[in-house]
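Undergrad: With the sequence up front, the predicted model follows.
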Amino acid sequence: MSCCQGLKINIPKGAKKIVLAGNPNVGKSVFFNALTGMYVDVSNFPGTTVDISHGRFGNDVVLDTPGVYGVSSFNDEERVAKDVILYGDIILNVVDALHLDRDLFLTLQLIDMGKPIIVALNMMDDVERNGIKIDVDKLSKLLGVPVIPTVAVKGKGISEVKNQIYNAKVGNSHPKILEYIKSIKDKIENQSEALMILEDDEDMLKKYGLKPFNLREEIYRLRRQRVDEIVSEVVLSDYSKSSIRNKIGYYMLNPLTGIPILFITLYVIFKVIGVFVAGNLVEITEGTIMKGYYEPFIKSVISKFVKGGVIYNFLVGEYGILTLTPTYVLGLLMPLVVAFYFFMSLLEDSGYLPRIAALTDRVLSFFGLNGRAIIPIILGFGCITMATITTRLLGTRKEKIIATALLGLTIPCSAQLGVIAGMIAPLGVKYVLIYLITIVSVFVITGTTLNKILPGESSHLFIDLPPVRIPRILNVLKKTYSKTLMFLKEATPLFALGAFIITLLNETNLLNYIQILFAPFTQNILKLPKEATNAFIMGIIRRDFGAAGLTELALNKEQTVIALVTITLFVPCIASIMVMFKERSKQEAIAIWLGSFIIAFLVGGILAFILL
């Protein structure tokens, strides 16, 4: 069976739909894993790039929802959360105990929807650490639903939540809001939809053919007032126990101290991932293991059944599906992906990642982005393919297009960056600055231009600032494993398709024709040797292949800078292009692909005109 307006999930007859709901970064994933164990699946919500995790709890179905601050339709995450919650039978609302004044807004909205609810009051250790006391019994009485204190990452309270989940109750709605709901309930199927209509939800108004009631602000005001009243009654703070973590969190956000901390953090990440992993470790995994052992082995196996020819080349040739794909995915990408997700999980678990987003929000707003976009940008220096997938976390279509375009155009991946650094460092400071100023200028001009010409509005940054804490290594490793596995599942088929296309071009001699076709552009516009064309074509297959191809050419300093700028701005590798087509519409992906090609040669040509 299916539920939630097109989401295909197998729901047995008579099974209850248990929905997890909560703000971002409140620990919902821990509860989801505790309820479902190993029986987990992920479905892409129709019409969006948002994934929904679902699994079994006994005979019932558990559905996770994206972290949201309210049930509405302001972005894809909220729209998906709303559609799942509307059809849920029991709501497990996970609340950050340290941020009751923020999280209870969603709790009261869920209560106003008339849903049976149980509240997991999570992160109680942070509450105690900050000298705060919460009267849990009084909170439960005021809300009218069970409230269970938990420390999910340590397993505290989990078993009680599992035991009490079927004792979920319909809570105490605000009398005035309930009065509004009753006034239209006879026209609407259920209380949840009635509330959405009163809050002027566009989708629900369209469903019933109604005009806006213009009550959203009034209902939000009443709900916020009620949150403040509850918090004042159940929370007691002892500010003398304010921990050093609060001071560290302040220094991370203050631009005077936050920017140096950010640069130091990024430098450490670059040294580990961009130098050690991309260089030393990948040399072992890709060079020694995959090319030294795996490829000879698989070629010897296939050669027993296929003696050369086209089929042999498609399977285990230079760009073969069984050679290039595993070598690329497991030998090159997997170490980088694991390392990046490990650091990202460390930053997230420590509470630093949201602070980076808040710190960079003002700068990124000039390009039509908010602080969340710093995440795919940072990831882009590891792998553009992976970073393009993570643009899903951005709120609007406009932001996703801008971020995808900037990633494909101006951010060199770690594999390419290593080759570029090795070529440009010996040229001296002057040429390093020319390269950096050119790339940064293209980033700024492209971002601001797209922000002006693309229709639609960019979303504002509403982000949770969890307390600064020491990361729990087991939690970090679990996140790293699950995100790496998800990336490999999504990316591997795309790499295989890319390998097939490249082999097809090579076997039909189209690759040579493309090289001949673009040679005049390379010579006349960029003023580079015609052999540089091969490097650009190879860059489509793999970005570092293209950059490495330039090392074999006899170029002077000026030509080297021109070539490196062009190869950086040139179209991303075929795997990234495939992901781009998957994440964006065909028209958007083609526009970004052609745009990066034109801009690369245009900027390279201008640089050649100035320098040569």
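TA: Great, that's in hand.
Undergrad: From here on, just use CA atoms for contacts and neighbour counts.
TA: Noted.
Undergrad: Which parts of the stretch 101-250 of the chain are strands?
TA: For the stretch 101-250 of the chain, strands defined by DSSP state E, counting those that start in this stretch occupy the ranges 116-122, 132-134, 147-149, 169-170, 235-237.
Undergrad: Tell me, how many residues neighbour G258?
TA: The tally of other residues near G258 (other CA atoms under 10 Å) stands at 20.
Undergrad: what's the nearest residue to the residue nearest to the spatial centre of the chain if we skip its chain neighbours?
TA: Using CA atoms, centre = their mean, the residue of the chain that lies closest to the mean C-alpha position is T390, 2.8 Å off. Counting by CA to CA, 6 or more residues apart in numbering, P376 is the residue found nearest to T390 once chain neighbours are left out, at 5.7 Å.
Undergrad: so who does that neighbour touch?
TA: Counting by CA atoms under 8 Å, 6 or more residues apart in numbering, P376 makes contact with A387, T388, T390, T391, A403.
Undergrad: Next, please give the residue ranges for the helices of the stretch 401-550 of the chain.
TA: Here the stretch 401-550 of the chain has its helices, by DSSP state H, counting those that start in this stretch, at 414-424, 429-453, 473-507, 510-520, 532-541, 543-550.
Undergrad: Serialize those to TSV and add fields for mean neighbour count.
TA: Converted to TSV, the helices of the stretch 401-550 of the chain look like this (neighbours: other CA atoms under 10 Å):
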stretch	mean neighbour count
helix 414-424	20
helix 429-453	15
helix 473-507	17
helix 510-520	15
helix 532-541	23
helix 543-550	24
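Undergrad: Dump those helices to a markdown table, plus distance to G308.
TA: A markdown table is the format used below for those (distance: least, CA to CA, whole Å):
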| stretch | distance to G308 |
| --- | --- |
| helix 414-424 | 31 |
| helix 429-453 | 44 |
| helix 473-507 | 13 |
| helix 510-520 | 20 |
| helix 532-541 | 23 |
| helix 543-550 | 25 |
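Undergrad: nearest to K307, of the ones you listed?
TA: When those are compared by CA to CA, helix 473-507 sits nearest K307, at 16.2 Å.
Undergrad: Can you spell out which helices and strands pack onto the closest one?
TA: Packing partners of helix 473-507 (3 or more CA pairs under 8 Å, 6 or more residues apart in numbering; DSSP states H and E): helix 309-316, helix 324-326, helix 334-350, helix 574-583.
Undergrad: Repeat the analysis, applying 10 Å as the threshold.
TA: Applying 3 or more CA pairs under 10 Å, 6 or more residues apart in numbering; DSSP states H and E, we find helix 473-507 packed against helix 309-316, helix 324-326, helix 334-350, helix 384-390, helix 510-520, helix 532-541, helix 574-583.
Undergrad: Need those helices in TSV (columns: distance to S43).
TA: Converted to TSV, these look like this (distance: least, CA to CA, whole Å):
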stretch	distance to S43
helix 309-316	31
helix 324-326	25
helix 334-350	22
helix 384-390	15
helix 510-520	38
helix 532-541	30
helix 574-583	15
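Undergrad: also this one, for the comparison:
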Amino acid sequence: MHNYNKNSRKNTNGPEQKRIVLVGTPNVGKSVFFHRLTGQYVDVSNFPGTTMEFCCGKWEENFLIDTPGVYGLSSNTSEESLVRDAVLTADVVINVVDAVHIDRDLFLTCQLADMGIPMLVVLNMVDELLARGLEINLTKLENLLGVPVVPTVATNNEGLDTLSQRLSQACPGQPSVMVARLLSSSYLGLPRGEALLALEGDPEVAARNNVAPGGDREKIYADRRARANGITAAVLVERSADVAFATRLGHWLIRPLTGIPALLIALWLFYELVGVFFAQTVVGYTEGILMTNYYEPWIRSLLGRFIDLKSSLGTILAGQFGLLTMAITYVLGLLLPLVLGFYLVLSTLEDSGYMSRIAILMDRLMGYLGLNGQAVVPMVLGFGCVTMALITTRLLTTERERRIATFLLALTVPCSAQLAFVAAILGALGPGYMLLYGLIIFSLMAGVGTLLNRFMPGGSVPLLLDLPPLRLPRLDNVLLKSWTRTFSFIKEAFPVFLGGALLLSILSITGLIEKIQRLMEPLTMGWLYLPGETASAFIMGFIRRDFGTAGIMEISMDPLQIFVALVTLTMFVPCIASTLVIYKERGWREGTAIWLLITTLAFVCGGLLTRVLNFAHGMNPVMTLPLTALIILTVLFVIVFIARKRQTIG
């Protein structure tokens, strides 16, 4: 993250080098421009909120800065404050405007023009506007704003040469008549940009200039909004009544009648690609053949020339949980193809513009859980990797939403690696167990989410989300983004895997793993009615969830016991990597509370499920699963009904 201060305006990068700042609302293509102009990659998605910090690079002889998307420069959020300071220290501002949403984006453009900073406007995605039967009168727009306007399609490199040529023409924009009048008698000793922000009541700018904040924000904002609307009406021209198919499809995807079937198809394809093809077919080759049959025998043979493989050092390096065997196999043979496959699919969904439509479609359902539709993003991410999903909870608006989403992800969402083993085990048990497993996970999410929404102070925030146009994803961006994300994830996860393998090896060498199994016998045997060996599965599940799930396959149990073990492991505390992210995002005190509560809930629910299954089996063995499902649905209905009734009364 790059910090800026009011004294950094002086150019220290050479006499010819200018500090150029890219500014715009979320998802207008700033990061695409940064990548095309500097050659440096930034996570580029057709989904708002991608850029979370500043990125800096060289563009020709200039210093280019990519900033997070903001709707204004009024210090309402930390992003707005940072972008505001970057603008105040800029030599030139390139304001990227979405041609499709020009009425929305011109509010920021007008604010930049009022600040008196040299600027030019980049009108991006003009192809999307033409597809909607509209066009913009560029000459009139330039005259009204008083700055150069460059039409572009950044994803196709269209207009970038013109942008370079017209950069030298950047100039201060035409200010509002009202703003010019107010500034003529206010804050006369300040630079125009600082004076405007102080006039608008920005407390930070006023404090650092030792002046009192003004009280004209509402008046200025109303005038600016009216000006933006007036410019839009003057320059937007209808050229055809024909509406592109992509536009009609975009509307269909957010309507429940057509959107829900489309979402179910998309989720099925998502699971088939990630959960079946990558998690089973590809991993079956990379882990089951390449690593297990070739790499591990080779590394053991190599190490055997120098050390005794039965010694403590040999066990740590090449034993069952070896640093050079299990850890490397799981990172390269299992995790790498899974994460890469997941990001390939996710990047395709993002760049197509469909992800935002899923959020809108799911907004009402998420509202019952105390969240809004934007929470569907980390929830969907969680089925690929809970660790990454926990990180993306920072995109949610309030601390309350982040807490609820974090808890639900850690308790109810199995990652793709675990799902692969779950699907294999449930497939062997039969479709009835698979349906019951899905019902339990859904009921847990709905029941716990409803209770958290009822008893946690505060309320859900309405969904405010840009709706990007549907478009065909660019293969180069999908591939580059997927590989960049995968490499970053593997780089962070690799040390965790080494640490987990080392811990398991030490527990195995010292015999502590057997002692832990004995300590857990009252829970595993007395409460869950499972064999004592399942304790090792829970220990491995803490290292990695799929470790524990795979361990179930090695233990002799009847179908009901296997099912209870699977459900309990799904709810059990997330893996080390996810736990560390929870502590990082939520703090040690809240992280510990979440960890302890999830552990308790997992074993309580697992024990109750055991007794419900045994009760149903005792009543009618053939109807065990349907009776269990009926009991679970009844409990869920009671929880939701009571919570909603008390919420209405309150």
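TA: Received the coordinates, thanks. As the structure is a prediction and not an experimental result, all values here were calculated from the model.
Undergrad: Kindly provide the TM-score of these chains.
TA: Scored against TM-score structural alignment, normalised by the length of structure 1, the superposed chains reach a TM-score of 0.89; 602 aligned residues with a CA RMSD of 3.0 Å.
Undergrad: Of all the strands of the stretch 101-250 of structure 1, which one is nearest S441 of structure 1?
TA: Between S441 of structure 1 and these, the shortest gap by CA to CA is with strand 116-122, which sits at 45.2 Å.
Undergrad: In that closest one, which residues are buried?
TA: P116, I117, I118, V119, A120, L121, N122 (16 or more other CA atoms under 10 Å).
Undergrad: so what corresponds to the fifth one in structure 2?
TA: Under the alignment (TM-score structural alignment), A120 of structure 1 maps onto V122 of structure 2.
Undergrad: Its match against E142, yeah?
TA: No - using CA atoms under 10 Å, V122 of structure 2 is not in contact with E142; the gap is 11.1 Å.
Undergrad: where do the contact lists of these two overlap?
TA: Jointly contacting V122 of structure 2 and E142 under the rule CA atoms under 10 Å, 6 or more residues apart in numbering are P148, V149, V150.
Undergrad: Of those residues, which is the nearest to A198 of structure 2?
TA: Ranked by distance to A198 of structure 2 (CA to CA), the shared contacts of V122 and E142 of structure 2 are led by P148 at 27.3 Å.
Undergrad: Next up, the contacts around the equivalent of G258 of structure 1 over in structure 2.
TA: Residue pairing (TM-score structural alignment): G258 of structure 1 is matched to G259 of structure 2. Contact analysis of G259 of structure 2 by CA under 10 Å, 6+ apart lists L249, G250, H251, W252, L253, I265, R357, I358, L361, M362.
Undergrad: Not counting its neighbours along the chain, what's nearest the fifth one?
TA: Spelled out, that is L253 of structure 2. G259 (4.1 Å).
Undergrad: name the element that neighbour belongs to?
TA: Using DSSP states H and E, G259 of structure 2 sits within helix 256-270.
Undergrad: After superposing, tell me the mean distance of that helix to structure 1.
TA: After superposition onto structure 1, helix 256-270 of structure 2 lies on average 0.6 Å away from the residues it aligns with, using mean CA distance after the TM-score superposition for structure 1.
Undergrad: Roughly how far does the equivalent of A493 of structure 2 over in structure 1 sit from M334 of structure 1?
TA: For A493 of structure 2, the aligned position in structure 1 is occupied by A491, per TM-score structural alignment. Distance, A491 of structure 1 to M334 of structure 1, using CA to CA, to the nearest Å: 11 Å.
Undergrad: Equivalent analysis for T568 of structure 1, please.
TA: For T568 of structure 1 relative to M334 of structure 1 (CA to CA), the value is 22 Å.
Undergrad: so how far is the helix holding G259 of structure 2 from its chain's centroid?
TA: Relative to the centre of its chain, helix 256-270 of structure 2 is centred 20 Å away, using CA atoms, centre = their mean, to the nearest Å.
Undergrad: Only the buried residues of the next helix or strand after that helix, if you could.
TA: Following helix 256-270 of structure 2 in sequence order, the next helix or strand is helix 283-285 (DSSP H and E). For helix 283-285 of structure 2, the neighbour count (16+ other CA under 10 Å) marks V283, G284 as buried.
Undergrad: helices or strands next to helix 283-285 of structure 2 in the packing?
TA: Counting by 3+ CA pairs under 10 Å, 6+ apart, helix 283-285 of structure 2 packs on helix 336-352.
Undergrad: Where in structure 1 does the helix it packs on fall?
TA: So helix 336-352 of structure 2 sits over residues 334-350 in structure 1, by TM-score structural alignment.
Undergrad: And that stretch, how far out from the chain middle?
TA: Distance, centroid of stretch 334-350 of structure 1 to centroid of chain: 12 Å (CA atoms, centre = their mean).
Undergrad: coming back round to it: quick one, what contacts the match of A120 of structure 1?
TA: If you count contacts by CA under 10 Å, 6+ apart, V122 of structure 2 has them with 22, 24, 30, 33, 94-99, 148-154, 159-160, 163.
Undergrad: Do I have it right that L22 of structure 2 meets T51?
TA: No - contact criterion CA under 10 Å: L22 of structure 2 and T51 do not qualify, at 12.0 Å.
Undergrad: how distant is stretch 315-323 of structure 2 from the center of its chain?
TA: In terms of CA atoms, centre = their mean, the centre of stretch 315-323 of structure 2 is set 35 Å apart from its chain centre.
Undergrad: Go through it and flag the buried ones.
TA: By neighbour count with 16+ other CA under 10 Å, stretch 315-323 of structure 2 contains the buried residues T315, I316, L317, A318, G319, F321, G322, L323.
Undergrad: hmm, back to that, which element, helix or strand, includes the residue nearest to T390 of structure 1?
TA: Using DSSP H and E, P376 of structure 1 falls within helix 374-380.
Undergrad: list residues touching both of A491 and M334 of structure 1?
TA: Taking CA under 10 Å, 6+ apart as the criterion, A491 of structure 1 and M334 both touch L485.
Undergrad: Which stretch of structure 2 lines up against stretch 465-473 of structure 1?
TA: Using TM-score structural alignment, stretch 465-473 of structure 1 pairs with 467-475 in structure 2.
Undergrad: Contacts made by that stretch with the rest, please.
TA: Here stretch 467-475 of structure 2 makes contact (CA under 10 Å, 6+ apart) with 27-28, 45-48, 98, 100-101, 125, 128-129, 155-156, 245-251, 344, 347-357, 359-360, 481.
Undergrad: Among those, name the buried ones.
TA: Those of those that meet the buried threshold are 27-28, 45-48, 98, 100-101, 125, 128-129, 246, 250, 344, 347-357, 359-360, 481, by 16+ other CA under 10 Å.
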